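S.K.: Only the shape, not the letters, is given here:
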């Protein structure tokens, strides 16, 4: 732990009295230290505010008046410590708070899992339903491949209350975290966890939806990640030399796992051109997202079976 030396970014923080003072300081600090964002929020204001509110055990729904709140000496020490861990040590905010949010749903997270963030948050209740018979109202079975914390399997179970949802991951530590989240969401009767490399160790089943946010970053990109992203399990990022290692296996195995009307939906990051080229014969469909990234592709069962 650094002391208050002249080079210490926290050397002159004793004068910061209110939460608003600390928030303004944190925003400038994030910018000056080139902190990587995107795991909890996409801008310094939102992430710093979240981290400060959580550290002070204040509601995330607090209105602007909370910024005038004066901090006690103990609170200032707590805030200084958590910002030091975030900005100097580059620990992701979600690992500091031990939680991540997808919409209204909270998930426990720690260093055993990638921090939940996915376009499926908007697509599961939106565009995805348009590809399902009866808009998914009679959907019976779904699976989340590379489930990590279990978050997407849980979102599927909440969205389709009659469905059984399998959740697969090769990582034992990740599945230990998924157990916590399935229990906290009280979905143990409908969300079933499997340790497996894609479908290798999963009992035979036919799925209406096979969904996945797999490792898709090319290895060379993973080698150059910012410290915050490097703090996450490499297994959750590294998709092999071209990013397609898991995706190829998933699409190959999906042929025998889909119901006749079933779909495979995969989040692929920046691989759209590569996917369109390699899997052109499968006619991938690209689902529109609010920010225009459109990085989630969908394959229909009849195309996969050729």
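M.R.: Sure thing, it's come through. This structure is a prediction, so every number in the text was calculated from the model and none was measured.
S.K.: Only C-alpha atoms from now on, for both contacts and neighbour counts.
M.R.: Will do.
S.K.: dump the residue contacts of residue 147.
M.R.: If a contact means Cα atoms under 8 Å, 6 or more residues apart in numbering, then residue 147 has 153, 167-169, 178, 212-213 as its contacts.
S.K.: my guess is it is in a helix, correct?
M.R.: No - note on residue 147: no helix contains this position according to DSSP: H, G, I helix; E, B strand; the rest coil, which reports coil.
S.K.: Which of the contacts of residue 147 fall within helices?
M.R.: With helices identified by DSSP state H, the entries of the contacts of residue 147 that belong to them are 153, 178.
S.K.: who wins for most neighbours among the contacts of residue 147?
M.R.: Top of the contacts of residue 147 by neighbour number is residue 153, holding 31 neighbours under the definition other Cα atoms under 10 Å.
S.K.: Format the contacts of residue 147 as a markdown table; extra columns: distance to residue 33.
M.R.: Below are the contacts of residue 147 laid out as a markdown table (distance: Cα to Cα, whole Å):
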| residue | distance to residue 33 |
| --- | --- |
| 153 | 36 |
| 167 | 38 |
| 168 | 37 |
| 169 | 35 |
| 178 | 33 |
| 212 | 34 |
| 213 | 30 |
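S.K.: structure B:
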């Protein structure tokens, strides 16, 4: 369907509530995939309506009966068209996403912020990491910079090195670091894993690397085709990045340091390997794991 045809379908809509219901109905009928952010068709529709009106989704109950202008209606329906017909993720349509309670700029250069690591960052990786002992942090594969910012705020005494293989990605990460006034504490530079880190060592190394295996990549919903393949695909078994991380981390951890890595579904492939590393699998609040900690010499709980 062409954009002009789609926009004409909404000619009978008048108030904000009409548009919220219309988007919700169309998204549900189209069976859009909502796993990249807002989780339900209703939440996706309400977010698009609200932000196209320069409101927040929580503002909508107060204005549902308010009428929209012709220009506002076109902006909303254009967003619906991108979401339903083009299957473009809501975060990219809006140019923003939330992580750890913080708003970040996003576009198709970066993975949409979401991570199993989010609740563990908010907890400071306790009890495996002693927050007061963290002075140097390395984040590998920073993308939008959302995790680097969240880490800097959670560990206020630490500096953060945030690296990514893509210079274009780092341009957006720089924008987000500036947005949160953390230029003095976060250093961004290009690196393929540890390649540009030199002999630097850290108290804490954190990574949400690519971990989608070949079979899963072939079955991803259309929405995921808008995300950079480089940030998702990790070879036949999903371990193309995780195994080098494990092999090289020892040379970059300070005594008592910790490596924390999100593995997602690649956890199963990793568990099937006969690894010489004593991995600690964390229990996610929503159930399951998909995140491990590797402690160097007893971890940050040990006396220094």
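M.R.: Yes, it's here. Note that this is a predicted model, so its numbers are computed, not measured.
S.K.: Counting only strands, which of the contacts of residue 147 of the first structure make the cut?
M.R.: Here DSSP state E is the test, and these give 167-169, 212 as lying in strands.
S.K.: between the residues you listed, which is closest to residue 269 of the first structure?
M.R.: Residue 269 of the first structure has its nearest neighbour among those in residue 212, at 11.9 Å by Cα to Cα.
S.K.: Now that the closest one has come up, it's in contact with residue 268, right?
M.R.: No - the pair residue 212 of the first structure / residue 268 is not scored as a contact, 9.1 Å apart, by Cα atoms under 8 Å.
S.K.: all strands of the stretch 201-306 of the first structure, in order?
M.R.: If you assign secondary structure with DSSP state E, counting those that start in this stretch, the strands in the stretch 201-306 of the first structure sit at 207-212, 258-267, 285-287, 296-300.
S.K.: Identify the residue nearest the residue most central in space within the first structure in space, chain neighbours excluded?
M.R.: In the first structure, the residue lying closest to the centroid (Cα atoms, centre = their mean) is residue 116, at 1.9 Å. Distances taken as Cα to Cα, 6 or more residues apart in numbering place residue 100 nearest to residue 116 of the first structure, at 6.4 Å, with adjacent residues excluded.
S.K.: Distance of the equivalent of that neighbour over in the second structure relative to residue 154 of the second structure?
M.R.: Matched across to the second structure, residue 100 of the first structure falls on residue 97, judged by TM-score structural alignment. Computed as Cα to Cα, to the nearest Å, the residue 97 of the second structure to residue 154 of the second structure distance reads 19 Å.
S.K.: So between these two, which is more surrounded?
M.R.: With other Cα under 10 Å as the criterion, residue 97 of the second structure and residue 154 differ in neighbour count, and residue 97 comes out ahead with 23 against 15.
S.K.: for the more buried one, helix, strand, or coil?
M.R.: The three-state label for residue 97 of the second structure, taken from three-state DSSP, comes out as strand.
S.K.: hang on, isn't it packed against residue 103?
M.R.: Yes - the pair formed by residue 97 of the second structure and residue 103 meets the contact definition of Cα under 8 Å, at 5.7 Å.
S.K.: still on that earlier bit, the residue nearest to the centre of the first structure matches what in the second structure?
M.R.: The equivalent of residue 116 of the first structure in the second structure is residue 113 (alignment by TM-score structural alignment).
S.K.: and if you look at residue 128 of the first structure?
M.R.: The equivalent of residue 128 of the first structure in the second structure is residue 125 (alignment by TM-score structural alignment).
S.K.: Could I get the full set of helices for the stretch 151-300 of the first structure?
M.R.: In the stretch 151-300 of the first structure, the segments counted as helices under DSSP state H, counting those that start in this stretch are 151-159, 172-184, 219-222, 227-230, 245-254, 272-278.
S.K.: cool, and the stretch 1-150 of the second structure?
M.R.: With DSSP H, counting those that start in this stretch as the criterion, the stretch 1-150 of the second structure has helices at 3-8, 16-30, 41-52, 70-84, 90-94, 118-122, 146-154.
S.K.: The third one corresponds to what range in the first structure?
M.R.: When the first structure is aligned by TM-score structural alignment, the counterpart of helix 41-52 of the second structure is residues 44-55.
S.K.: do the second one as well
M.R.: Using TM-score structural alignment, helix 16-30 of the second structure lines up with residues 19-33 of the first structure.
S.K.: Counting neighbours, which bits of the matching stretch end up buried?
M.R.: Buried residues in stretch 19-33 of the first structure, counted by 16 or more other Cα atoms under 10 Å: 19-23, 26-27, 29-30.
S.K.: now the counterpart of residue 282 of the second structure in the first structure: how far from residue 208 of the first structure?
M.R.: Taking TM-score structural alignment, residue 282 of the second structure has residue 287 as its aligned residue in the first structure. From residue 287 of the first structure across to residue 208 of the first structure, the span is 17 Å (Cα to Cα).
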